[in-house]
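S.K.: What follows is a predicted protein model with its sequence.
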Amino acid sequence: MLLKTFGWSFAVTVAGLALAGVLWGWQGLAIVGILSILEISLSFDNAVINAGILRKMNAFWQRIFLTIGILIAVFGMRLVFPVVIVAITAKLGPIEAVNLAINDKAHYQELVTSAHPAIAAFGGIFLLMIFLDFLFEEREHKWLAWIEKPMARMGKLDTLSIIVALVVLLVSAMTVATSVAHGGGDKSATVLLSGVAGLITYLVVGGISGYFEDKLEEDEEDDAVAAAASGGAVNGTPPVPRKGAGAVMGMAGKAAFFMFLYLEVIDASFSFDGVIGAFAITNDIFEMALGLGIGAMYIRSLTVFLVRKGTLDDYVYLEHGAHYAIGALAVILLITIKYEINEVITGLVGLVLIGLSFWSSLVRNRREGKPGSDAPAKSEVTSGV
């Protein structure tokens, strides 16, 4: 199971480190290794969030996530994205931007860093919306009940998450964006525009994927009703039992496609801090893409591992911890518009929150005699896809 899931990640690691050693020597090999560890530490919460979405998809779309998805993650976000940002913000042609990235690395790094306020505002608001929609939703299991119960009641106002996100964006534009650490000057207009773009992106992609997911649920419920009325079968096919309230197993077609797009946008938002943070280690885009790409491979393999092991079903507070980590990352991204925050702090915040949620899940399982505890299980729990 472990080798099957992480085999490609192990192979890419060996090949990537070997290539780094050949091209850039021991120093390059060390840089690529450090970048890989940086990406994994910053994105562990990303794997948990991705697993919560990926487990709804069928095997075909899970393979798409591991193949086409990883190409987008490695070459799109870790190699092409920084060059595109430079081309847009510096008003350069794509060829000129690539030439700058290869031949004038110091100036290229300066231009990418100056684009940080726009990147942080877009990614910060997008991630904040994910956290707020989770926080304001009524759910069966509550980790921090003293926070989640009142927030769920407040969440009955459908537009509350949008209102809160816009207020946070406005406050950010009026405070941290007035005198930024990256590029200097007043970036209020840039932050406002980028934040609104992040909000619109979330509403469009998340809204479309949610629409198809809800429609699929309705179709399944209609089939179940028709099956009950006809003696338990629809068109001669018995209904497939669902593995949990609100879960859509084996999602395919348009629903899976838009959910895949949603996953990729989430991954892009998570990668922003990693790409910017990588410039503290190297300004060579190829070293950066290779190191962060290796880390991205492990995050995707970990996502599939969590899905196939049914970890989120067995440890019910993991998703809570990951979403709180997302909220923390969103706030950190907005703060870094003006203030420098070490990537180690960003990574530790996420790991601590997920670690605490995992420990809380263990305590709950031990109390109820469920998987993950030393006590005998009282009932069989479905795990994996």
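M.R.: Arrived safely.
S.K.: Please make it C-alpha for all contacts and neighbour counts, starting now.
M.R.: Fine.
S.K.: Determine which residue lies closest to the centroid of this protein.
M.R.: For the chain, Asn46 is the residue whose C-alpha lies nearest the centre (CA atoms, centre = their mean; 3.7 Å).
S.K.: Use this one as the comparison:
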Amino acid sequence: MLLKTFGWSFAVTAGGLALAGVLWGWKGLAIVGILSILEISLSFDNAVINAGILRKMNAFWQKIFLTVGILIAVFGMRLVFPVVIVAITAKLGPLEAVDLAINDKEKYEHLVTAAHPSIASFGGMFLLMIFLDFVFEDRDIKWLAWLEKPLSKLGKLDTFSIAVALGVLLITATTVATDVAHGGGDKSSTVLLAGVAGLLTYLIVGGISGYFEDKLEEDEDDDEADAADEGGAEEKAAAAKNGGGKPTVVGLAGKAAFFMFLYLEVIDASFSFDGVIGAFAVTNDIFEMALGLGIGAMYIRSLTVFLVRRGTLDDYVYLEHGAHYAIGALALILLATIKYEINEVITGSVGVLLIAASYWSSVVRNRREAEAEGSGKQTEVSSGV
């Protein structure tokens, strides 16, 4: 199973490193390798979040995530996106922006870095909403119960997460955005506009995917009820044969999966922002950057599918909690980087530590449940049951 899931990642790694060695020598090989590790360390929590969504999708859409999705991630976000940002911020044509990225790498790096406030604000707000909607939801399983219980009560207030997010955005715009490290000057209006755009994107894409997911679950419940009623099942089959009746579950699953796929891609884009900006600390060559970050992105996708197929999130129930806390930390870090320089090692370490802590808590929980179950069986035997 390991080879089946990670086979393409291994192949892309071997091919990518070989290509880097041929084109740029040992130095290029080292740069691509470093960027790959950087991307994996920064996006491990992304894999856990993706797995929580991807396990709701069928095998077809999981394949789409690994094929079309990886093309969008590598060529779209790691290669095309920075060029588009330069074209927009510098008011250049697409060809001019590409020429600048290839022939004037220092200016290209400067322009991409100058666009960081808007990028960080958009991505930070999108990720912050994912975190807030998670911690404000009342869940049966709680990791940090002392924190999650009171937060779930606050979450009963409609649009509370939106109010908190807008409050964070307002504070960011009036504090750290007034004198930014990237580009200089007051970027309050830019940060506000980009942050609101990130919030709206979350509400639209997440709302649509959530609607179709709920609709799918409702229809599945209806189908189960109809299956229990033989007459109802026969009428439904006749209606389907005549082209009547309500849409089938398969059609609804397709719509739900499509919008979930879009949601996944926006999440990946938000996670990739810090990786793209951080990559400039290693190289300003767009092709080295795309190759290195692309290899890392491939592993994140393979890891996502691996977690789904192994049922890891069901076995280690606190992993999703740890990943969402890591997302919350990343969102705040992204907003803070509008003014302050924060090393990527710190960003990646926070996520890894939170996920590691949630994994260990899950292991401890599983051991306690196993011991409790074993004690229960011994009690039954001793009592003669």
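M.R.: That came through fine. Everything quoted here is computed from the prediction, not taken from an experiment.
S.K.: residues in the second structure aligned with the strand or helix carrying the residue nearest to the centre of the first structure?
M.R.: Under the criterion of DSSP states H and E, Asn46 of the first structure resides in helix 2-54. Per the alignment by TM-score structural alignment, helix 2-54 of the first structure matches residues 2-54 in the second structure.
S.K.: how far apart are that stretch and its match in the first structure?
M.R.: Compared with the first structure after fitting, stretch 2-54 of the second structure deviates on average by 0.2 Å (mean CA distance after the TM-score superposition for the first structure).
S.K.: Please state the offset of that stretch from the chain centre?
M.R.: Centre-to-centre, stretch 2-54 of the second structure and its host chain are 17 Å apart (CA atoms, centre = their mean, to the nearest Å).
S.K.: same question, stretch 174-183 of the first structure
M.R.: The chain centroid and the centroid of stretch 174-183 of the first structure are separated by 26 Å under CA atoms, centre = their mean.
S.K.: Have a look at how far, on average, stretch 257-264 of the first structure is from the second structure.
M.R.: On superposition with the second structure, the average gap between stretch 257-264 of the first structure and its aligned counterparts reaches 0.2 Å (mean CA distance after the TM-score superposition for the first structure).
S.K.: who's in contact with that stretch?
M.R.: With contacts defined as CA atoms under 8 Å, 6 or more residues apart in numbering, stretch 257-264 of the first structure is touched by 50, 53, 61, 65, 69, 72-73, 205-206, 208-210.
S.K.: Sort out for me which of those are in helices.
M.R.: Counting by DSSP state H, the part of those found in helices is 50, 53, 61, 65, 69, 205-206, 208-210.
S.K.: can you pick the most crowded of those residues?
M.R.: Per-residue neighbour counts (other CA atoms under 10 Å) across those peak at Asn50, which has 26 neighbours.
S.K.: what's it in contact with, if anything?
M.R.: Applying CA under 8 Å, 6+ apart to Asn50 of the first structure gives the contacts 263, 303.
S.K.: I figured Ala197 of the second structure was touching Phe122, is that so?
M.R.: Yes. Ala197 of the second structure lies in contact with Phe122 (CA atoms under 8 Å); the separation is 6.4 Å.
S.K.: Compare the two and say which is more crowded by neighbours.
M.R.: Phe122 (28 against 18).
S.K.: just checking, the more buried one touches Leu200?
M.R.: No. Under the criterion of CA under 8 Å, Phe122 of the second structure is not in contact with Leu200, lying 9.8 Å apart.
S.K.: any common contacting residues for the two?
M.R.: Taking CA under 8 Å, 6+ apart as the contact rule, Phe122 of the second structure and Leu200 have no neighbour in common.
S.K.: element containing Val180 of the second structure?
M.R.: Applying DSSP H and E as the criterion places Val180 of the second structure outside every helix and strand.
S.K.: now Leu95 of the second structure
M.R.: Element membership for Leu95 of the second structure (DSSP H and E) is helix 94-103.
S.K.: That helix vs the first structure, mean deviation?
M.R.: With mean CA distance after the TM-score superposition for the first structure, helix 94-103 of the second structure averages 0.3 Å from its match.
S.K.: how about that helix: buried residues?
M.R.: Residues of helix 94-103 of the second structure classed as buried: 97-98, 100-101 (neighbour count, 16 or more other CA atoms under 10 Å).
S.K.: Does anything pack onto whichever helix or strand comes after it? Which helices or strands?
M.R.: Using DSSP H and E, the helix or strand that follows helix 94-103 of the second structure towards the C-terminus is helix 105-114. With contacts taken as 3 or more CA pairs under 8 Å, 6 or more residues apart in numbering; DSSP states H and E, helix 105-114 of the second structure sits against helix 81-89, helix 94-103.
S.K.: in helix 105-114 of the second structure, what's buried?
M.R.: Residues of helix 105-114 of the second structure classed as buried: 105, 108-109, 111-114 (neighbour count, 16+ other CA under 10 Å).
S.K.: Over to stretch 342-355 of the first structure?
M.R.: 343, 346-347, 349-351, 353-354.
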